[in-house]
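>>> Structural data only, the sequence is not supplied:
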C-alpha cells in the first residue's frame, strides 16, 4: 500500500530481493499481509491540520487496522497523517506510526507530549544547506552528537578517560550497583570504583564486572577524599544514610550524576541544589521529577525549563521522549529507544554511562544527550537485529549492544 509511485526495481534493491511491493487504492481494504509488511504514510504534509476527511480518513483507518490486526509497521513521512504539526493535536483516527522521518528539522508538534504515541520513533534527516531559524528546542540525532564524540587517539591511556566512583546499592538492591558499574565501563570510563555498604560487599563483589574495583565502606562521609573524576550516586541506595548522602551531593566538588534514591533524599530539601559545590546532572523518571518539582499540569519540556531556570543543574528527564535541559541552552529531545526499556535497571545503566562520559571530559549537557541516545539505540539494536522483543528486553541486552550504538554515532544511523 503506497500513496505515491516509485521505481520498484530500485526499491527492491534497497529493501532486498525478496521484497514485494503492492499498490492499492488508498481507501481499498488490503487482504492478509506478510509479517514484514510496511505501510508508508505520506498522505498529508506538515501544513495539514485535523479533522480528517474522506478519502484520507478512510485511508488512515485502514492503515491503523493493518498495524493493529496484522502487525504491519507504519512509517510516516514528515508527520503521521491526522497530526497537527504545530501543536501535536491529533484526530481520533490519526495514523499511529512506528517510525516518523521528517526532513530538515522536527516541527513542534512532533515532540509534543500528546503526540508521542502517534509519532513513534522520530528521525530527522538533516539538510546542511537549509537555513533554519534558532528555536528554544532541538532534537538530538547522530549528526549533532558526532561533534562531541570524537574518535580516540592511538596513544590514549586509561587515565585520560576518567575515574568514575559509583555510590549505589543497599540490602535487597545490590544489583543496582552492579548495573551502574557495567554502564560506566561500557560508557568508556578508564577506571570504575564501586563503593557499597559492608553488608552487601560480598554480593556486589561477586556480581560486579571483573574490570571494576568494589570497595566496602562504613560511612559515605569518607568519600569526599576519594580521587575520582565523576560520581554516579543513587541507584538502589535507600534512605538509611540520607544525611551523609545529602552532604556528599552538596559538598563534593567533582561532577556528579544524581539518580534514584539520591533524588528521593533531596526531594524534601530541594534547595540544597542551589548550593552544590560541583556540577550536578539529575536523571529523574517522571515520579521522581514530581517529587522534586511538585505535580505540575504543564508540558514536560516546560517542567524541565522551569526547573533548570530555578536550579543551577543539568536535567535529564526520562520518558518516551527523554528531555535534556540546562539553563541557557536549548531543550533537547532524545529520539531513540522503544517501550521495552520500561523496566527496572535501565536507569542504573544510563546513570553509569552518563558518569563515564563526564569522566571523559564531555560537558554534563552533552554527556546526558549522548548517554540517552546510545542507550536508546542499543535497545533498538537488541530488538531489530538480535531477536529481542519489547516484552523480553532486559538491561543486560542494552549493555551488550552499547558498542554497536557508539559505533552508530560515527555512521549514517538515524
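Sure, I can see it. Since the structure is predicted, the reported quantities are computational estimates derived from the model, not experimental observations.
>>> hey, let's count contacts and neighbours off CA atoms from now on
OK.
>>> At which residues are the strands of the stretch 151-300 of the chain located?
Here the stretch 151-300 of the chain has its strands, by DSSP state E, counting those that start in this stretch, at 163-167, 191-197, 213-217, 230-233, 256-258, 280-282.
>>> which other helices and strands contact the first one?
Okay, so that is strand 163-167. Counting contacts by 3 or more C-alpha pairs under 8 Å, 6 or more residues apart in numbering; DSSP states H and E, strand 163-167 is packed against helix 174-186, strand 191-197, strand 230-233, helix 346-359.
>>> and residue 329, how many residues sit next to it?
Residues lying near residue 329 (other C-alpha atoms under 10 Å) number 15.
>>> another one to put next to it:
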C-alpha cells in the first residue's frame, strides 16, 4: 500500500518530523533537490538546458527557489518567476530566495508576456505556485500564471500537488496546472490521487525527503498489486468444492434476469467453489440454462415476479451452511421485496455484500443498516449513495467514511477512482479501472467479485478493496481486447486473468 495523506496530515507530519530535530530548512532543501532531480531525469539531463520555475508564496515557493538553485548548479539556465513581492517572503523561503540571488540565478516578478517568452525557449517548467492546502479558485496573476504554464509546449513538473487542485477533495474550481509529473514529498496527497485532481497530476513520483517512516500515516492508502496478491487465498491440494467457499446469491426478478447471472459468474471466476443461486420461481428455468455450474433455490415470489417475504426461510436455510451472501442486484424496489431484504440483512449471520436494490431498500435509513448480525460490504454508486445519506459534497473519501461510520459497515463508493472505507476510518483508493466499465451490469460483476472473496474467507475490508482492484484490472483487460464493445460479461470472464496479472506484478 502506498500511503496517501490529506493536507492536514502532511502538516502534522512536518511538525512531528521537526520535533525530532529536522528543521524546515532541511526539509525544504531536500524537497527542492528532489524536484530538480526529477526535472533533469524527465528531460534527460540538466547541463545547457533551460528551466522556468514559477514560485508562489510560503514553503511551496521556497521549494521552488531551492529547485531553481540546484538546477542552475547543474548547468541549467534558470529563471525563477515570483508571484509574490519578494519583500513579503518569510524564512525559510526568504532565505532560499536570497541564496538564489547570490548564486546568480535570474529572479523576475511575474508578468504574463515575460512568462510566455521564457516558456517558449524552456526545456522544462516547474509549478511551485500553491501547496497542498489550497482551496477555492485561483484569481488574477495566480490564474494567469497557471494558464501560462498550461499553454507552454514543455514538460511541467508540479511540486507536491498541481496548483489549483484542492488538496483534500481533488476538486478543481477554476484553472489548475496540468502537470506531466508531480513530485510528492513522503507520500502522495489525496488531491493528486482522487479525481479530477489525478487527471492534472500526471505521473506521481513519491520521494523521500527525510520523514521517518514510522511517522507517515497509513490510514489511507493506494492499493498495490502486492497488497492484493497477499490476501488472495491459495486452493489447497486436497481442497473440495465447499472448502473453496460457498456463496449464496439472492438477486434478480422477472424484469431483470441478467443481474443474477453476472453476480454468479463473477463469483465463480473468483474461485468460489460452490455458488448457490436463489431466484424467484418464474425465472428459475431461464437462469438455469445459462448457469450450469451452480445450485439453485427457487423462491416464493410476488405478483410482479420479485422475491416475496415468504422466501425468507428458504434463503436462511441456504445461508446457514454458506460462507457468504451476495444480495440485491436486479431485485427491484417492490415494497414486499424491500421487506424481505431488510429482514434478511437483519438476520444474516455470515458476511455479505449488499448492492443495487439491496441498498435501495434502506433509502434514507443508512443507520438501519447497522442493525444486523453479520459483517457487511456496501457498494453504492453515487445515486445509491445519495439515496442512503444525501448527496456528497464532492469529497469522495469523506463521503465513503461517512457511510461506513453510519452503517457500521465497509463502504465502497464506486466511481472512476473507487474509494473503500472501513468503520474505523481506514480507507483505500483504487488505482485500476477503465472507461469501458461504464456499461450496464459491471456493478453486478463487482458484487460477485467481492462475494467470491468473502466466501473464500477474505475479511470484508480486504475483500472490498482487493475486489475493486481486480474488477478494475479485468475491465482494463476487456477494454484492451474489445474496446467500447465491452459488456459486463466480458469483464467477469477476465477476472482470472486479472488475478494472474496481479500475482505476476507482485513478484
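On my side now, so go ahead. Computed from a prediction, not measured in an experiment: that's the story for all the values here.
>>> if we can go back for a sec, okay, the strands of the stretch 151-300 of the first structure in TSV with distance to residue 354 of the first structure next?
Formatted as TSV, the strands of the stretch 151-300 of the first structure follow (distance: least, C-alpha to C-alpha, whole Å):
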stretch	distance to residue 354 of the first structure
strand 163-167	10
strand 191-197	13
strand 213-217	19
strand 230-233	8
strand 256-258	7
strand 280-282	9
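>>> export those to CSV and tack on distance to residue 184 of the first structure and mean neighbour count?
Below are those laid out as CSV (distance: least, C-alpha to C-alpha, whole Å; neighbours: other C-alpha atoms under 10 Å):
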stretch, distance to residue 184 of the first structure, mean neighbour count
strand 163-167, 7, 28
strand 191-197, 7, 24
strand 213-217, 12, 17
strand 230-233, 9, 29
strand 256-258, 11, 28
strand 280-282, 15, 24
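>>> of those strands, which approaches residue 8 of the first structure most closely?
Of all the strands of the stretch 151-300 of the first structure, strand 280-282 sits nearest to residue 8 of the first structure, with 49.4 Å by C-alpha to C-alpha.
>>> Where does the closest one end up in the second structure?
Using TM-score structural alignment, strand 280-282 of the first structure corresponds to residues 376-378 of the second structure.
>>> same check, this time on stretch 242-259 of the first structure
So stretch 242-259 of the first structure sits over residues 338-355 in the second structure, by TM-score structural alignment.
>>> which one is the residue nearest in space to the middle of the first structure nearest to, not counting chain neighbours?
For the first structure, residue 372 is the residue whose C-alpha lies nearest the centre (C-alpha atoms, centre = their mean; 3.5 Å). The shortest distance from residue 372 of the first structure to any non-neighbouring residue, by C-alpha to C-alpha, 6 or more residues apart in numbering, is to residue 334 (6.6 Å).
>>> Contact partners for the aligned partner of the one you found in the second structure?
Matched by TM-score structural alignment, residue 334 of the first structure corresponds to residue 430 in the second structure. Counting by C-alpha atoms under 8 Å, 6 or more residues apart in numbering, residue 430 of the second structure touches 222-223, 417-420, 465, 468-469.
>>> so which of the residues you listed would you say is closest to residue 80 of the second structure?
Using C-alpha to C-alpha, the contacts of residue 430 of the second structure come closest to residue 80 of the second structure at residue 222, 33.8 Å.
>>> To what extent is that closest one buried, counted in neighbours?
Per other C-alpha under 10 Å, the neighbour tally for residue 222 of the second structure reads 20.
>>> cool, and residue 344 of the first structure?
Neighbours of residue 344 of the first structure using other C-alpha under 10 Å come to 10.
>>> Which residue in the second structure aligns with it?
Checking TM-score structural alignment: residue 344 of the first structure goes with residue 440.
>>> how close does the closest residue to its match other than its chain neighbours get to residue 328 of the second structure?
Nearest residue to residue 440 of the second structure in three dimensions, chain neighbours excluded: residue 488, at 6.6 Å (C-alpha to C-alpha, 6+ apart). In this view, residue 488 of the second structure and residue 328 of the second structure are 17 Å apart by C-alpha to C-alpha, to the nearest Å.
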